[in-house]
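K.L.:
Predicted model and sequence below, questions to follow.
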Amino acid sequence: MASSAVLLLILMVVAATVHGHTHTPGGTPAALFWEAALPDSPMPESIAHLVQKGTDHSPLQQHHSAAMILPNACLGYSYRIICNSPAQQASSVEGLFFRESDMRVGRTMTVALPAFDPAPFLPRKAAERIPFGNLADALYRFGITPGSQEAARVGETLSACREAPLAGSRKACATSLEGVVLSATRMLATSRPLVAAASALPNSGLPRRTYTVQAIKPLGGGGGGYVACHSRAYPYAVYECHMMEGSSEEAYVVSIRGGSGLPTVDMAAVCHFDTSNWIPAHPAFKILGTHPGGSPVCHFLPYADLMFGVKMADNA
C-alpha cells in the first residue's frame, strides 16, 4: 500500500510538471512537487521562504549555523530527550505546551514562541548528491570546527536519525522538501489525498501574552493518522518525521488571537493521548502538572515545522 501511494504521488508530480503548473512560489522544482502532491494545501509561507532561500543562498556556498537551541528540541521523535539546557526545560517552552481542555473556542491560554530562522532547503538533486550520516564528512564539507557546539548539534541530529523507531511507530529523516512529503506519504500509506499544515506565525515568533481560541479545525477532517515533521540542527534543512500508529494522536489547526485589534494566527497543533513512553523529566509534565501515561499533552508546532494528515472529509 505504501509503495503504491508513493508511485501514485510520483506520477502525479510528473504529470503536473509536463502540463506546466508554474504558479507556485518561485516556480522551483520543490514548489511544483508540493503543488502536485498536495493540491488541497497551499505551501505555507514559512516553507516557501526556506525553499527560495535555499535556491538564492545555497548552504553549499554560504554557511548556515547548525547551533540551534529551540523549542523543537523538546519535540523529538522519541520524547526521551529533554531540551538543550536545564534552563530551557520549562521557562522558555512554557508557552508551547497546553492542555487538551484549553482547546475550546473562547478559552484563553498563555502562548509564546521564540524567533527562529531554520536552515534553508537544498534543491532535491543537490541534497541527494551529499552523503548524509557521516559526522566527520559533514563537519569537513561545511567547515564546522570539530568539538564545537555546532558540531555537537550536527552529531545529535545524525544520532537522532539513526535511532530505531519506538514500538508502534514509524520515523524517517529527510534532506529535501520532496523527501519530507514522500516520507509522510509512505508512513500514511493511503490512496486518499494528503493535507498539510504549518503554524502561520512569523519567524520572529509570538510574544508571550494571553491568547483567546477563536476556532479549532481537525486536520484533514479528523482521523486517518498524522505525521509530524520537525526541523533539526544541520547546515541545510533536515526534517525528522514521525508517526504513532493507532489513535494516540490528533492534529488540529487552532486559530488564536492575542487581543482586540490584533490579527488571528492559525497554529498547527497536535495532542498526544499516550505519553507512557516519554521520559518523566520531560518539561511538558512539569508545565502541565501531569506525568507519563497521564492526561494528554498538546503543543503548537514551531515555525516551519509541518504536520501531514489524510483528507477524510470533503470540507476539510
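P.N.:
That came through, no problem.
K.L.:
from here on, contacts and neighbour counts on C-alpha atoms
P.N.:
Will do.
K.L.:
and residue 63, how many neighbours?
P.N.:
15 (other CA atoms under 10 Å).
K.L.:
contacting residues for it?
P.N.:
By CA atoms under 8 Å, 6 or more residues apart in numbering, the residues touching residue 63 are 142, 235.
K.L.:
Below is structure B, check it against A:
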Amino acid sequence: MDHLLPLLSILVVAAGVTHAGSPSELYWRSVLPDTPMPNAIADLIKHSTDVGELALGHPVTKAMATSAKLRSCFFLENDLHDGAKFTLHFTGTGSRPSLLTRQEADSIPFTTTKLPEILARFSIEPGSHDANAIETTLEECEEPAGYRQIKKCATSLESMLDFTTSALRTRDIDTVSTRVGKEDSPEQQYNVVGVRQVTDSSDWAVCHVQPYAYAVFYCHTKGRTKAYMVSMVGEDGTKAEALAVCHDYAYESNPKILAFRGFQAKQGTGNVCHFQPQDTIAWIPKSYARLQ
C-alpha cells in the first residue's frame, strides 16, 4: 500500500490544479469571492487561446477581437414599461478574443507610439481594416476622461477588477449584463414582460469590449445615469434579459451625445435610453444596487 502513496499524492495535486482555474479566475475569486462571474467574462476565459507562444513573438489570436453588436433604437425612459415593444437584433461576438493574464498583457506595448511594433507582433498588415481598428482603439483609450469621469482601458481581467474596485471604492460589487437565449437571434420585435431598476446612483461603472488583437475593455464610471434590467420575449420565443442605460444629457457636454439630444428634442423631455450588447458589463456597488 505504501508504494501507492506517491501516486496518490500526484493524483491529488493534479486534481487540485485541474479545479484551481486560470490565473484570471483565481484573481476574480480573491477580489470578488461573493460575486458570480458574469457569462461575458466566463465565456472569454473558456475560449481563450493558449498564449504560451507569446515569448516567441507569435500572434496569440487567430482573429481580431470584436464586440457583440446590438441593432437598437433610442427611447425615452418613460417608455420603458411592461407591454412596451422594441425591435432589436442581438448578435454574438463571432470569434472570441483571447483574455490575457496581467503578466502577459503587461509584456505587450499598448500605445499609439508603438503601433508598428504591435501590428508586427500580431502579424497584422499596416493599413488593413484590422490595423485601423487597433489604431482607433488605442486612440480612444488615450483620450482624456470626460467631466467627473474615471476611465481606463483594461488589457486583462486583473486590470479591470483593479479599476472597478478602485473607482467604486469597494469590493462589494454586483455585475449585470445582457443575456439572450440564442447566440445570434434574428432581428425581431421583443415584448417587455418585466422591468427592474438596478441602480439610480452615479457610483457605478461599465466596461465595453473593444476591437483589438486580444480582449481589451474600455471601462469608465457613469454619471447621472440609471440602469435597468429588462425582461423580454421575442416573436420567435427567444427570451432576453437586456441591460438598458438611461442618460441625463442635460448635464453632459460631450459632443458625441448630440445625436441623443437631437432624438430627445424630437421626442420630448426625459432621459434617453438604449440597450447594451451582451459583452458589456455593468459594475454596481451592492450598497446602492436594488437587485432582486
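P.N.:
Now that the structure is in, tell me what you want to look at. In this text the structure is predicted, and so the values were computed from the model without any measurement.
K.L.:
Put one on top of the other, what's the TM-score?
P.N.:
For this chain pair, the superposition-based TM-score is 0.78 by TM-score structural alignment, normalised by the length of the second structure; 266 aligned residues with a CA RMSD of 3.2 Å.
K.L.:
so the one helix or strand residue 128 of the first structure maps to corresponds to what in the second structure?
P.N.:
For residue 128 of the first structure, the host element (DSSP states H and E) is helix 124-129. Helix 124-129 of the first structure corresponds to residues 102-107 in the second structure, going by TM-score structural alignment.
K.L.:
How far off centre is that stretch?
P.N.:
Its chain's average C-alpha position is 19 Å from that of stretch 102-107 of the second structure, according to CA atoms, centre = their mean, to the nearest Å.
K.L.:
again, but for stretch 192-204 of the second structure
P.N.:
With CA atoms, centre = their mean, you get 17 Å for stretch 192-204 of the second structure.
K.L.:
Pull out the buried positions in it.
P.N.:
The neighbour-count check on stretch 192-204 of the second structure (16 or more other CA atoms under 10 Å) flags 192, 194, 195, 197, 198, 199, 200, 201, 203, 204 as buried.
K.L.:
on that earlier part again, buried sites along the match of helix 124-129 of the first structure?
P.N.:
Going by 16+ other CA under 10 Å, stretch 102-107 of the second structure has these buried residues: 102, 105.
K.L.:
still on that earlier bit, how about CSV for the buried residues of stretch 192-204 of the second structure, with secondary structure and distance to residue 72 of the second structure added?
P.N.:
Output for those, formatted as CSV (DSSP: H, G, I helix; E, B strand; the rest coil; distance: CA to CA, whole Å):
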residue, secondary structure, distance to residue 72 of the second structure
192, strand, 14
194, strand, 18
195, strand, 17
197, strand, 20
198, strand, 21
199, strand, 22
200, coil, 22
201, coil, 24
203, coil, 26
204, strand, 23
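K.L.:
Now the two most distant members of those.
P.N.:
By the measure CA to CA, 192 and 203 form the most distant pair in these, at 27.1 Å.
K.L.:
OK, contacts around the counterpart of residue 138 of the second structure in the first structure?
P.N.:
Residue 138 of the second structure maps onto residue 158 in the first structure, with residues paired by TM-score structural alignment. For residue 158 of the first structure, the contact set (CA under 8 Å, 6+ apart) comprises 133, 134, 135.
K.L.:
What degree of burial does the first one show, as a neighbour count?
P.N.:
By other CA under 10 Å, the residues close to residue 133 of the first structure number 15.
K.L.:
again with the second one
P.N.:
Using other CA under 10 Å, residue 134 of the first structure has 11 neighbouring residues.
K.L.:
Just say helix, strand or coil for the residue lying closest to it once chain neighbours are set aside.
P.N.:
Residue nearest to residue 134 of the first structure in three dimensions, not counting chain neighbours: residue 158, with 7.7 Å by CA to CA, 6 or more residues apart in numbering. Secondary structure assignment for residue 158 of the first structure (DSSP: H, G, I helix; E, B strand; the rest coil): helix.
K.L.:
Could you report the separation of residue 158 of the first structure from residue 172 of the first structure?
P.N.:
Remark: distance between residue 158 of the first structure and residue 172 of the first structure (CA to CA, to the nearest Å) = 12 Å.
K.L.:
cool, and residue 299 of the first structure?
P.N.:
21 Å.
K.L.:
same check, this time on residue 152 of the first structure
P.N.:
21 Å.
K.L.:
Tell me which of these two has more neighbours.
P.N.:
residue 172 (23 against 17).
K.L.:
Under the alignment, what does that one map to in the second structure?
P.N.:
Residue 172 of the first structure maps onto residue 152 in the second structure, by TM-score structural alignment.
K.L.:
Spatially, and excluding backbone neighbours, which residue is closest to its match.
P.N.:
Among residues not flanking residue 152 of the second structure along the chain, residue 219 sits closest, at 5.3 Å (CA to CA, 6+ apart).
K.L.:
Map the one you found onto the first structure.
P.N.:
Counting by TM-score structural alignment, residue 219 of the second structure lines up with residue 241 in the first structure.
K.L.:
and that match, helix, strand or coil?
P.N.:
Under three-state DSSP, residue 241 of the first structure comes out as strand.
K.L.:
ok, it touching residue 188?
P.N.:
No - in this structure residue 241 of the first structure lies outside contact range of residue 188 using CA atoms under 8 Å: 11.5 Å.
K.L.:
Now do the shared contacts for these two.
P.N.:
With CA under 8 Å, 6+ apart, residue 241 of the first structure and residue 188 have common neighbours residue 227.
K.L.:
Neighbour count for these two, which is higher?
P.N.:
residue 241 (27 against 24).
K.L.:
got a list of what the more buried one touches?
P.N.:
Residue 241 of the first structure sits in contact with 77, 171, 172, 173, 174, 180, 183, 184, 227, 228, 229, 230, where contact means CA under 8 Å, 6+ apart.
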